[in-house]
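Peer 1: Sequence first, then the predicted structure:
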Amino acid sequence: MIELLRAASLSDVPHGFAGRRGGVSTGVHAGLNVGLGSADERQAVLHNRDLARDALLPGAALVTVRQVHSADVVTVTGPIDEAERPAADAMVTDRPGLILGILTADCVPVLLADRKAGVVGAAHAGWKGAIAGVTDNTLASMEKLGARRDQISAAIGPCIGRTSYEVTSDFARHFEEQDAENSRFFSTGREGHCQFDIAAYVAARLAIAGVGRVEMLDEDTYSQPDRFYSYRRSCHRDEASYGRQISMIAVG
């Protein structure tokens, strides 16, 4: 069975954060791997995408982008062929019948909705996109479709947790130079290193930007190999490839 985690803040909006449970992939990709960029069998990945779509809204069109760790946002008005996916890391739409899907394997998936305006968004926030403002740009794009920030609810799905995300002190300084207050997202680690709470950083950016409600699911992808794919865990295990999970949202 496919596991779709739901956020209370989006309870009346079609959405779900899928993990790796269910699906037809095998080996290191075992489960619901939806990553076309992985070394998995293409037909298995395409079948998994169909399974994920049907677990949320059977018959709807699943739209994804070619994620490049940017702050770029695409406004989706209709289905997009897999071969024509634009390079971007977030999408917004006000069109029913479309599922926006963001792929992750430790990075932060963010699903957003303004119910009153009938506008939804989905963002992939790796550290590069997060610090560059991918969530801020997503909010701006939602506003262009009629959304209001104080009416938007945002949910942060499964991603790498603070205890699993070791970074260098130089990495942390990059964030602290942007804003001294960002030091609160880093805790002391071994010499020359610290632990980064990227989910809290993304949540804070959303709150500062004026989002009405921000929810964190608090699920660590790295420490739960039976439930989630994790790029960092795969690297630590010297695995040849890794899977990706999908987070989805649609206009209700």
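Peer 2: Perfect, thanks for sending it.
Peer 1: Every contact and neighbour count from this point should use C-alpha atoms.
Peer 2: Will do.
Peer 1: For residue 8, the count of nearby residues, please.
Peer 2: 13 (other Cα atoms under 10 Å).
Peer 1: which residue packs closest to it, ignoring adjacent ones?
Peer 2: residue 215 (8.0 Å; Cα to Cα, 6 or more residues apart in numbering).
Peer 1: and that neighbour, that's in a helix?
Peer 2: No - counting by DSSP: H, G, I helix; E, B strand; the rest coil, one finds residue 215 to be strand, located in no helix.
Peer 1: my read: it touches residue 156, true?
Peer 2: Yes - between residue 215 and residue 156 there is a contact at 6.2 Å, judged by Cα atoms under 8 Å.
Peer 1: who touches both of the two?
Peer 2: Listed as contacting both residue 215 and residue 156 by Cα atoms under 8 Å, 6 or more residues apart in numbering are residue 203.
Peer 1: So which of the two has more stuff around it?
Peer 2: residue 156 (25 against 17).
Peer 1: check contacts around that one.
Peer 2: Contacts of residue 156 (Cα under 8 Å, 6+ apart): 108-111, 199, 203, 214-217.
Peer 1: Relative to residue 129, which of the residues you listed is nearest.
Peer 2: residue 108 (9.9 Å; Cα to Cα).
Peer 1: distance of that closest one from residue 226?
Peer 2: 19 Å (Cα to Cα, to the nearest Å).
Peer 1: For the stretch 101-250 of the chain, which segments count as helices?
Peer 2: Using DSSP state H, counting those that start in this stretch, the helices of the stretch 101-250 of the chain run over 127-132, 134-144, 169-178, 198-208, 231-236.
Peer 1: Looks like residue 153 contacts residue 210 (just checking).
Peer 2: No - Residue 153 lies out of contact with residue 210 (Cα under 8 Å); the separation is 10.4 Å.
Peer 1: which residues touch the closest residue to residue 82 other than its chain neighbours?
Peer 2: With Cα to Cα, 6+ apart as the criterion, residue 82 has its nearest non-adjacent residue at 7.7 Å, and that residue is residue 64. Residue 64 sits next to 80, 82, 85, 100-102 when contact means Cα under 8 Å, 6+ apart.
Peer 1: repeat that with 7 Å
Peer 2: Neighbouring residues of residue 64 by Cα atoms under 7 Å, 6 or more residues apart in numbering: 85, 100-102.
Peer 1: which one of the residues you listed sits closest to residue 128?
Peer 2: Nearest to residue 128 among those is residue 102, at 15.9 Å by Cα to Cα.
Peer 1: ok, the closest one to residue 193 distance?
Peer 2: In terms of Cα to Cα, residue 102 sits 30 Å off from residue 193.
Peer 1: Neighbour count: these two, which is higher?
Peer 2: residue 102 (29 against 17).
Peer 1: Correct me if wrong: residue 111 contacts residue 154.
Peer 2: Yes - counting by Cα atoms under 7 Å, residue 154 is a contact partner of residue 111 at 5.6 Å.
Peer 1: Comparison target, given below:
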Amino acid sequence: MFYVSRLLQKHGVQAVFTNREAGTTADFSLLDETKLAHNIQVLCHQTHMPIPHQVIQAHKAEVLHCSGLGHMHQQEADILLATDQGVALAVRTADCVPILLADQQAGVIAAVHAGWKGTVAQAVFKAVQAMCERGANAEKIVTSLGPSIGPCCFEVSPDVAKKFSDVCQQNVSFYRHGTYFVDLASVNQEQLLCAGVQPENIETSSHCTVCHIDPLYYSFRRDEGDTGRQLSMIMLA
């Protein structure tokens, strides 16, 4: 149903990533708010976390600072940030990279939704900058990248492959059987390193949301858009 980030847990931070079993159970765009709220309440009960703050995800790199009781903000953002204990943040994904970050000592956490457009916009790099503006130290930030589409399945056009090469210091795209593929998680790892996060403070899931079977994940690409969402949630205890 969900797994706990061992790295963040080791540093005193609660963080979980759900799979298909704990995600929404219908086409996300058609799911009524009552059912969605029930699913979230069940997850929060099982993880002992409060209702999280969520936003309208727009595949960009805007930041929203969250405080108080969690709720759905009618605002576009792909980076959520909090500095209060007991506040939970969550992002929804179905192939995009969910990234949870924390500087436990400074009391700053963030949740990032990084699809390919948000990754090209350097959302996670900007998230680290925003955390540091709130008192975090990049070298002490601990981060976990959850399940996302892997380089095995993330086929892209030549134009999209070039967009990645324009913002990456290393080669994250490769040509196979006449098609370009991109390692989306590696691009975000590179951005974390460039932002000052230490290699030992980065944890990355090896599960591809498209082809991994046990557990099974929702995948926008595999299911041609008719799919649910995983939820990735973090709280500063």
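Peer 2: Looks like it came in fine. Note that the structure is a prediction, hence the values are computed from the model and not measured.
Peer 1: Out of residue 108 and residue 226 of the first structure, name the residue with the larger neighbour count.
Peer 2: residue 108 (27 against 12).
Peer 1: Translate residue 125 of the second structure into the numbering of the first structure.
Peer 2: Taking TM-score structural alignment, the alignment pairs residue 125 of the second structure with residue 136 from the first structure.
Peer 1: residues near residue 11 of the first structure, how many?
Peer 2: Residues lying near residue 11 of the first structure (other Cα under 10 Å) number 10.
Peer 1: quick one, what contacts residue 112 of the first structure?
Peer 2: 120-122, 152-155.
Peer 1: residues of stretch 142-153 of the first structure that come out buried?
Peer 2: Neighbour-count burial for stretch 142-153 of the first structure flags 142-143, 145, 147-149, 151-153 (criterion: 16 or more other Cα atoms under 10 Å).
Peer 1: Correction: the previous question concerned stretch 49-66 of the first structure.
Peer 2: 49-53, 55-57, 60-66.
Peer 1: Can you tell me which of the helices of the stretch 101-250 of the first structure is nearest to residue 95 of the first structure?
Peer 2: Residue 95 of the first structure lies closest, by Cα to Cα, to one member of the helices of the stretch 101-250 of the first structure: helix 134-144, at 12.2 Å.
Peer 1: Can you tell me what the residue nearest to residue 82 of the first structure aligns to in the second structure?
Peer 2: By TM-score structural alignment, residue 64 of the first structure lines up with residue 54.
Peer 1: Surely that match is within a helix?
Peer 2: No - going by three-state DSSP, the assignment for residue 54 of the second structure is strand, not a helix.
Peer 1: List the contacts of the residue nearest in space to the middle of the second structure.
Peer 2: The centroid of the second structure falls nearest to residue 98 when counting by Cα atoms, centre = their mean (1.2 Å). Residue 98 of the second structure is in contact with 91, 112-114, 145-146, 232, counting by Cα under 7 Å, 6+ apart.
Peer 1: 8 Å instead?
Peer 2: Contacts for residue 98 of the second structure were tallied using Cα under 8 Å, 6+ apart; they are 91-92, 111-114, 145-148, 232.
Peer 1: still contacting in the first structure, which of these?
Peer 2: Contacts conserved in the first structure for these, using both residues aligned by TM-score structural alignment, their matches' Cα atoms under 8 Å: 91-92, 111-114, 145-148, 232.
Peer 1: Which of the residues you listed fall in strands?
Peer 2: Using DSSP state E, 91-92, 111-114, 145, 232 are the members of these that sit in strands.
Peer 1: Now flag whichever of these is closest to residue 164 of the second structure.
Peer 2: Of these, the one sitting nearest to residue 164 of the second structure (Cα to Cα) turns out to be residue 114, at 13.2 Å.
Peer 1: Now do the contacts for the counterpart of that closest one in the first structure.
Peer 2: Counting by TM-score structural alignment, residue 114 of the second structure corresponds to residue 125 in the first structure. Neighbouring residues of residue 125 of the first structure by Cα under 8 Å, 6+ apart: 69, 89, 107-110, 134-135, 202.
Peer 1: How about residues contacting the top helix by length along the second structure?
Peer 2: In terms of residue count, the longest helix belonging to the second structure (DSSP state H) is helix 33-47. Residues from elsewhere that reach helix 33-47 of the second structure (Cα under 8 Å, 6+ apart): 16, 22-24, 50-51.
Peer 1: cutoff 6 Å now
Peer 2: Contact with helix 33-47 of the second structure is made by residue 50, as judged by Cα atoms under 6 Å, 6 or more residues apart in numbering.
Peer 1: same check, this time on stretch 70-83 of the second structure
Peer 2: With contact meaning Cα under 6 Å, 6+ apart, stretch 70-83 of the second structure is reached by 51-58, 61-66, 107-113.
Peer 1: What are the buried residues along it?
Peer 2: For stretch 70-83 of the second structure, by 16+ other Cα under 10 Å, it's 70, 76-83.
Peer 1: What of stretch 189-203 of the second structure?
Peer 2: 189-193, 195-198, 201-203.
Peer 1: same check, this time on stretch 201-221 of the second structure
Peer 2: For stretch 201-221 of the second structure, using 16+ other Cα under 10 Å, the buried residues are 201-204, 207-210, 216-221.
Peer 1: Turn those into JSON lines, columns for distance to residue 172 of the second structure.
Peer 2: JSON lines is the format used below for those (distance: Cα to Cα, whole Å):
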{"residue": "201", "distance to residue 172 of the second structure": "21"}
{"residue": "202", "distance to residue 172 of the second structure": "18"}
{"residue": "203", "distance to residue 172 of the second structure": "18"}
{"residue": "204", "distance to residue 172 of the second structure": "16"}
{"residue": "207", "distance to residue 172 of the second structure": "18"}
{"residue": "208", "distance to residue 172 of the second structure": "16"}
{"residue": "209", "distance to residue 172 of the second structure": "19"}
{"residue": "210", "distance to residue 172 of the second structure": "19"}
{"residue": "216", "distance to residue 172 of the second structure": "26"}
{"residue": "217", "distance to residue 172 of the second structure": "24"}
{"residue": "218", "distance to residue 172 of the second structure": "24"}
{"residue": "219", "distance to residue 172 of the second structure": "21"}
{"residue": "220", "distance to residue 172 of the second structure": "22"}
{"residue": "221", "distance to residue 172 of the second structure": "20"}
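Peer 1: from these, which is closest to residue 160 of the second structure?
Peer 2: So of these, ranked by how close each gets to residue 160 of the second structure (Cα to Cα), first place is residue 221, at 15.8 Å.
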